[in-house]
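Q: Sequence plus the predicted model coming up.
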Amino acid sequence: MTVQELPGASYRPTPPPAWRPRTDPAPLLPDPEPYRVLGTDAADRLDPDLMLRLYAELVRGRRYNAQATALTKQGRLAVYPSTVGQEASEVAAALVLQEQDWLFPSYRDTLAAVARGLDPVQALTLLRGDWHTGYDPHEHRIAPLCTPLATQLPHAVGLAHAARLKGDDVVALAMVGDGGTSEGDFHEALNFAAVWQAPVVFFVQNNGFAISVPLAKQTAAPSLAHKAVGYGMPGRLVDGNDAAAVHEVLSDAIRRARSGGGPTLVEAITYRMEAHTNADDATRYRGDGEVEAWREHDPILLLERELTGRGLLDEDGIRAAKEAAETMAARLRERMNADPVLDPMDLFAHVYAEQTTQLREQAEMLRAELDADAASDAVSDAEGER
């Protein structure tokens, strides 16, 4: 039935009222260029103690990356996703949090966990293949290292929302790579966080590649930070190799979340200097010239230049930072070279607080098989001694 056929010849549909946006998007938009501090007038307000601590952690982090990569070549780690070139973002993310706050890392963020105070051996346990998580998340306020892309983001929102409902002074910082922003979990997490005004900060380390897929083949957005506007939260764009800038931007976002201002999406422009993991051949999808260009924007080099130029760091300070990093690497190497003692029954120890009937049955089956194997080995040994 057409409009003309409806009862009443003069009937016409009433047009809807004029639509008005509920939020002015302008304050939510990121800066046109990544925010920088080092090498600008903004560096005049830097806290010398904080900058020296950042520098020491960057040097330590670079050595940690090198040692962990070496352990894969020695067969002591199954895989290691290096963060060489991204140390400024990793370290700043750890240092902006208060003790009661939570860090939600991805699989590439072991350095952030170590910078937050986690034992390096425990941080690498997952990548060694011993345990799903080698540490107590509640003790360290660090969620399990997340291998599936972006699934840690809704977890961070849930924890932050629950803390807000209980009145706890807790902020969650969720880390993800540029590849993770293409996952549905990313969009769901941002939407829920903005609607609930959850005290959570989403920190995207845009290192240029989702394994081998360049950013241009993932998104047509002006930047990943621009995606924040669609959810009704601020987006911030920062130079991810500028440790001072990352620390300042994340600190602002954490303060906003803690004061009830809701979530923020921070995109750090950085670069993965090494391959995706030790199992990857990065030369198949990027050239040496691109990598070399980023070496001039090395996060350690940038901060070292600033600190030495201001007379805050000298050769003795540089040497001390390197020696402390070497001590850490030596201890890590020594402990990782010791064979772990593993109990197959641990498979069932931490699945549920109270084991289900099915799990108990499976545990008994495994125990019977292990006992049978042990008995068979004993018989073989006895026969071999005759």
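A: Sure thing, it's come through. Because the structure is predicted, anything quoted here is derived from the model rather than measured.

Q: going forward, measure contacts and count neighbours with C-alpha atoms only.
A: Noted.

Q: Can you report how many residues lie near Ala329?
A: Other residues near Ala329 number 21, with proximity taken as other Cα atoms under 10 Å.

Q: the helices in the stretch 51-200 of the chain, which residues?
A: Under the criterion DSSP state H, counting those that start in this stretch, helices of the stretch 51-200 of the chain are mapped to 87-95, 110-115, 120-128, 137-140, 152-166, 184-196.

Q: Would you mind listing the buried residues in stretch 289-299?
A: Trp294, Asp298, Pro299 (16 or more other Cα atoms under 10 Å).

Q: Highest mean neighbour count out of the helices of the stretch 51-200 of the chain?
A: helix 87-95 (a mean of 27; mean count of other Cα atoms under 10 Å).

Q: Quick one: distance of that helix to the chain centre.
A: 10 Å (Cα atoms, centre = their mean, to the nearest Å).

Q: Take this one as well and set it beside the first:
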Amino acid sequence: MKPVLENVEKQFEMYQILNEDGKIVNKEDVPDLSDDELKELMKRMVYTRILDQRSIALNRQGRLGFYAPTAGQEASQLASQFALEKEDFILPGYRDVPQLIWQGLPLYQAFLFSRGHFHGNQMPEDLQALSPQIIIGAQYVQAAGVALGMKKRGKKNVAVTYTGDGGTSQGDFYEGINMAGAYNAPAIFFVQNNYFAISVPVELQTAAKTLAQKSVAAGIEGIQVDGMDPLAVYAVTKHARERAINGEGPMLIETLTYRYGPHTMAGDDPTRYRTEDLDNEWEKKDPIVRFRKYLEEKNLWSEEEENEVIEGAKEDIKKAIKKADEYPKQKVTDLIENMFEELPANLEEQMEEYKEKESK
């Protein structure tokens, strides 16, 4: 009889469809995506890479506030969102703004969110989502609650949430997956394992060989997937969604991925805790390069098409940052008004003081 841990490790071996060279290694599970859908997913990945580059530049210029780079995680983020329906509910972490944008958040509002403007946190009426969660792992508990609400209302939709490898060390992570499992709620929990929670490597976060196996304790399904493989991420998300809406319960998906930039633009220096050899190893797994090779082999993608997407992204970003610049500045009274439905006495006094200052 094999040791229990050895069996668990084998059970959670990484799932993959498209390898680093853009070759199919799992023909049976290739998702049923049309040529147009494959191209659309590629467009979104390229667009988001440009958005990341421009956002970093805008942050350095002082035109954006908080920003968490996303380059390297496009397959994990966008292929999972691509498998969702419009009425599914997204509960993102702070690095997951791209999913919100492609689900319907206007780009200028994403920029306002970065600046701390309240309008950046006001989701459009047709967008089922919360604003990005800054507290590590807190969205997991919220996702369990949203999913349970969907179940009680008889909705055929799912609640989808994301955290990083460091988020699995938080109590909210366990509480969220346990509650969803206990109530068989239609939730999909993503752990985007980019191997470093800021500067702490994943092997110091946990003794578990995979993060996917943490699903066992909650009695829910779990899987580890190549997070640089858009086809695998899409296929697994689609499977998890179908299970959930059919009453088969929640699922924990660990995507093995990598962030090419710093944790955030707030002074993090990844060269202090990541080696050049490690960076080079993951550069070879770039999800965009991999997917490009696959589409070119199918005669579905060209350099001209990619350049067109790049120029379109730059133009959209230019217009969006201009709109964000022109949006009415947030006032102190705006902040106070948005804190409470009914202001306590001390804030009522402050409100009057600031109204008088702002009127001058």
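A: Noted; the coordinates are in hand. What you are looking at is a predicted structure, and each value in this text was computed from that prediction instead of being measured.

Q: After superposition, what is the TM-score?
A: Laid over one another, the chains give 0.90 as their TM-score (TM-score structural alignment, normalised by the length of the second structure), with 347 aligned residues with a Cα RMSD of 2.2 Å.

Q: still on that earlier bit, could the helices of the stretch 51-200 of the first structure go into a markdown table alongside distance to Leu52 of the first structure?
A: As requested, these are arranged in a markdown table below (distance: least, Cα to Cα, whole Å):
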| stretch | distance to Leu52 of the first structure |
| --- | --- |
| helix 87-95 | 12 |
| helix 110-115 | 14 |
| helix 120-128 | 22 |
| helix 137-140 | 24 |
| helix 152-166 | 30 |
| helix 184-196 | 34 |
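
Q: wait, what's in contact with the residue nearest to the spatial centre of the second structure?
A: Geometric centre of the second structure, nearest residue: Asp96, 3.3 Å, by Cα atoms, centre = their mean. Residues in contact with Asp96 of the second structure (Cα atoms under 8 Å, 6 or more residues apart in numbering) are Thr70, Gln77, Pro132, Tyr162.

Q: distance of it from Gln128 of the second structure?
A: 14 Å (Cα to Cα, to the nearest Å).

Q: do the same with Arg259 of the second structure
A: In terms of Cα to Cα, Arg259 of the second structure sits 27 Å off from Gln128 of the second structure.

Q: now Ala320 of the second structure
A: Using Cα to Cα, Ala320 of the second structure is found at 22 Å from Gln128 of the second structure.

Q: follow-up on the earlier one: among the helices of the stretch 51-200 of the first structure, which comes closest to Leu359 of the first structure?
A: helix 120-128 (22.5 Å; Cα to Cα).

Q: Show me which of the contacts of Asp96 of the second structure is closest to Thr210 of the second structure.
A: For the contacts of Asp96 of the second structure, the residue nearest Thr210 of the second structure by Cα to Cα is Tyr162; the value is 16.6 Å.

Q: What is the aligned counterpart of that closest one in the first structure?
A: Here Tyr162 of the second structure is matched to Met175 in the first structure, going by TM-score structural alignment.

Q: where do the strands sit along the first structure?
A: Under the criterion DSSP state E, strands of the first structure are mapped to 102-104, 172-177, 200-206, 209-210, 213-214, 235-239, 264-269.

Q: So which elements touch the second one?
A: The helices and strands touching strand 172-177 of the first structure, judged by 3 or more Cα pairs under 8 Å, 6 or more residues apart in numbering; DSSP states H and E, are strand 102-104, helix 152-166, strand 200-206.

Q: want to throw the ones you listed into a markdown table with distance to Val266 of the first structure?
A: Output for those, formatted as a markdown table (distance: least, Cα to Cα, whole Å):
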| stretch | distance to Val266 of the first structure |
| --- | --- |
| strand 102-104 | 15 |
| helix 152-166 | 14 |
| strand 200-206 | 5 |
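
Q: Among those, which comes closest to Leu29 of the first structure?
A: Closest among these, using Cα to Cα: strand 200-206, at 15.3 Å.

Q: In the second structure, what stretch matches that closest one?
A: Strand 200-206 of the first structure maps onto residues 187-193 of the second structure, going by TM-score structural alignment.

Q: same thing with stretch 216-229 of the first structure?
A: Going by TM-score structural alignment: stretch 216-229 of the first structure matches residues 203-216.

Q: and the matching stretch, how far out from the chain's middle?
A: Distance, centroid of stretch 203-216 of the second structure to centroid of chain: 20 Å (Cα atoms, centre = their mean).

Q: quick one on the thing from earlier: which one of the strands of the first structure lies closest to Ala372 of the first structure?
A: Short answer: strand 102-104, nearest of the strands of the first structure by Cα to Cα, at 42.2 Å.

Q: and the equivalent of Phe104 of the first structure over in the second structure, how many residues sit next to it?
A: Aligned counterpart of Phe104 of the first structure in the second structure: Leu91 (TM-score structural alignment). By other Cα under 10 Å, the residues close to Leu91 of the second structure number 26.
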